[in-house]
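*Asks:* got a structure for you, letters missing:
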């Protein structure tokens, strides 16, 4: 045994020779080697040593002990196989075992632990990894190994298996990998396998994995905007390929799949010749309703913007995109002739061909043939025009058409059953109660029944086969009114409607999900307003919805993908907005989503499908 005196000597603080400061200079613990009286060691007094092989040698030692059965304090029992191991090693590499051994559960004290739902060979591989840091992943074991590592919470092996599967994704296995990864909550691999499936769908849709999918996964994939196909007809063919794999059992649920095929985007000939001839479609009332919806979409092109649904929305890989075209208008200095389009998804702008002249206070509509029409308006010198112009999105050109019978500015314009209706407005000398309609087939205008009031700046829109007119001004001061009426083209008659909740002129109107929205405007008692109300023609009633973020007089409005967009307008005298707001009917909420290139009011807006090559890459904002 070492004496107390000897232990002190070893520490350099003993009572031996030199220990009291009187002894010889050679005493081991008498003074610092540097000769300094300080107790702080100099850099030369320490040496930090690190063995790069230590961790590996410890693992090797532990593995040798495991293989020889030394110090093993627990045995894992899996499918009749026993694996003697060390608790400390299991707890150090697996949160699953750490939680088990630190808990008050019975397993924390047991010497034999049975593992269920996991392959014994995979447990052996994971234990080999725990003791060696090495594991071999192959095509034959990767799925079982991922399942085992997922259950035992060995995150590093789990991620290695995901990377292995990702490197081996192809058209024959991408659906299976997606479903497998989803079942094991491998989110990154789930997304990548799904993205591969959607991008290569034309090669996937005839494979074994596709035809053996459950209906829920078929619906999920077919309902995705990112599904890449050249034509929607391929999506229907994919749906019927899946159907025919087990016709008897899948026919009763086929309507759930057909709901996510965008039938209105099919060729009308394909709809009649192929879709309607499918037995599962003919025998299902739900399927026949979907076909009828597509028929109406083709038969009534002018009502397509009123028939919007997820099935009328083009998939993202198509060569067209829906933009909001903003035309003309004015700010506090200029009347504009610029025409620009806004991509509500990329939040970016591009210029289109300018108007032949600068104009404001005009009307703008888009027809069912995806052609833009501009009528009337006021020139910078204050004169009023009868002109009608059509924009061709294919050629990016404006063409002059037959002029209206009367010059009109501050008019309302709407498309209804193949005709363009010009409603009221200012002739240059007086307000108008006259209404005329344009027939694109004959390029001619004709009069219809007059309104009961001469009116300027009304909100006009077509809905459910009728023409709705709300608000406007009837006096010289431009004060808004709450008056509303509807025109029936079949009887050529006008009928009064319940009055709006707020009088207004200079408001804008749009149809969203069969409801008419009246946005912004002006009234002497409220001045410019941010309030929004909507009319339900089925109940013949008005209802206030969430107000806009900003007050707007004479803004532009457009509906895209089930949302209402409002652009520009005035807030007070000579204060012009350049902001864009978006309304979600589901949330009843307005959100600021962008800015215009120039602040303005008295502009007109309309949604238009345009080929992407015309406007270039909308993802890059215009400088």
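*Replies:* Looks like it arrived, so ask away. Values in this document were obtained by computation on a predicted structure and should not be read as measured data.

*Asks:* Could you use CA atoms for every contact and neighbour count after this?
*Replies:* Will do.

*Asks:* Residue 440 contacts residue 416, correct?
*Replies:* No - in this structure, residue 440 is not within contact of residue 416 by C-alpha atoms under 8 Å, at 11.9 Å.

*Asks:* Between the two, which has more neighbouring residues?
*Replies:* residue 416 (23 against 14; other C-alpha atoms under 10 Å).

*Asks:* Is it correct that the more buried one is in contact with residue 465?
*Replies:* Yes - Residue 416 lies in contact with residue 465 (C-alpha under 8 Å); the separation is 6.7 Å.

*Asks:* residues bridging contact with the two, i.e. touching both?
*Replies:* Common neighbours of residue 416 and residue 465 (criterion: C-alpha atoms under 8 Å, 6 or more residues apart in numbering): none identified.

*Asks:* The residue most central in space within the chain: what's it in contact with?
*Replies:* The residue lying closest to the centre of the chain (C-alpha atoms, centre = their mean) is residue 345, at 8.2 Å. Counting by C-alpha under 8 Å, 6+ apart, residue 345 touches no other residue.

*Asks:* next up, a second structure to put side by side with the first:
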């Protein structure tokens, strides 16, 4: 491979020319221009830091470096000047409460628009926590943040398809009104939709429901539905080639991934990906072994899945989206009794399980850091009455958990989750799935819609 000498600051780098042309629009345009620099033995990149360029090379080489705020500024400068999409994507994956303001301000300065928008969305979700720190920003940058829709905690209970004439008024999506600390109706489920043992995921602020069952015989549902929160409308989309229930659904990029599940009471290992832009499903690499409803989470843009081997072993596999391959990331050995779920925060994966000896009222949490490869057990025990912690959803530095009794929000700290606030429990019975959606910011519209839906439901109940 032809190497190229680049002087950045006081350092000379010898870099594969193909690597640069394939990943940097700046070098691609330079080498196609026929300019005199193309013939030089050494090219001088002026105005960039050697540290920023070193970070760029690390990302192009497949690394995922954790960056300080000073590193971030230099990396953004390189990403904008050299036009490196993979570096910009890595920076988006690094956004957290410690660096989001630096990310936002610097991205605005250098015109890295995807990072600018992603940072603004993150800040919007944590606005109350970061409001004091935002005083350092220009007024127009703060106004842009406030113009965005914050994410809202949304949940749906387990429902089978119903008859149009006997529409069940409880078949609804509900959202948490954090100001009034109670749950309200967002929209009705389509009569053909099933959320019983279905895959549910959000991608680009649209809710997707795949699979599920109807009836005690677990007849698989072959219709898939998408809810657009901005238009308050439902639509159908294509079904997977392998019908399934008890699957896990997760979104990444322009794709949904339907992972594992069951069909005709047989646990399967097949995985399909759905390309939203072309409404097409295709098979990808199978799970290392069959799994029903495997715990799954995304950490820094990477997909991780738990494959539980009762009673004491949990293997965590990473799915490499580019190579479409599964790799064993780590194994957790713990005495555990029943079930678990997994959520991600920064580069940490939190695996939740019941306490030993079938103690269903205690929840133990172990943390795996994907950067260091180390496991730690979180201090304390967490009340798990009626499965609250098995519906955990992360927003910013908070974890939302919910059951029929209460909605409990934790603050994620270094070695524990600290209870932050309590609100009313979810007003539906049975198991549930939770997620985040960006809803219209006009609260009066939501309140009006809530009142109308509750009125319609009451009328239906009176007529019945």
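*Replies:* Yep, that arrived. Since the model is a prediction, treat every value here as computed from it, not as a measurement.

*Asks:* if I pick residue 525 of structure 1, what's in contact with it?
*Replies:* No contacts exist for residue 525 of structure 1 under C-alpha under 8 Å, 6+ apart.

*Asks:* about what we covered before: a helix runs through the residue nearest to the centre of structure 1, doesn't it?
*Replies:* No - read with DSSP: H, G, I helix; E, B strand; the rest coil, residue 345 of structure 1 is coil and lies in no helix.

*Asks:* Now residue 19 of structure 2: closest residue in space, sequence neighbours ignored.
*Replies:* Excluding its sequence neighbours, the residue lying closest to residue 19 of structure 2 (C-alpha to C-alpha, 6 or more residues apart in numbering) is residue 60, at 7.6 Å.

*Asks:* before we move on, what about residue 89 of structure 1?
*Replies:* In space, residue 89 of structure 1 is closest to residue 130, 7.2 Å off (C-alpha to C-alpha, 6+ apart).

*Asks:* The one you found and residue 532 of structure 1, how far apart?
*Replies:* Distance from residue 130 of structure 1 to residue 532 of structure 1, counting by C-alpha to C-alpha, to the nearest Å: 65 Å.

*Asks:* does residue 250 of structure 2 count as helix, strand or coil?
*Replies:* Under three-state DSSP, residue 250 of structure 2 falls in the strand class.

*Asks:* how much space between it and residue 273 of structure 2?
*Replies:* 10 Å.

*Asks:* likewise residue 409 of structure 2?
*Replies:* Taken as C-alpha to C-alpha, the span from residue 409 of structure 2 to residue 273 of structure 2 is 33 Å.

*Asks:* repeat for residue 397 of structure 2
*Replies:* 30 Å.

*Asks:* cool, and residue 120 of structure 2?
*Replies:* Distance from residue 120 of structure 2 to residue 273 of structure 2, by C-alpha to C-alpha: 29 Å.

*Asks:* repeat for residue 205 of structure 2
*Replies:* Distance from residue 205 of structure 2 to residue 273 of structure 2, by C-alpha to C-alpha: 18 Å.

*Asks:* Between the two, which is the more surrounded one?
*Replies:* A direct count of neighbours by other C-alpha under 10 Å for residue 205 of structure 2 and residue 273 places residue 273 higher, at 22 against 16.
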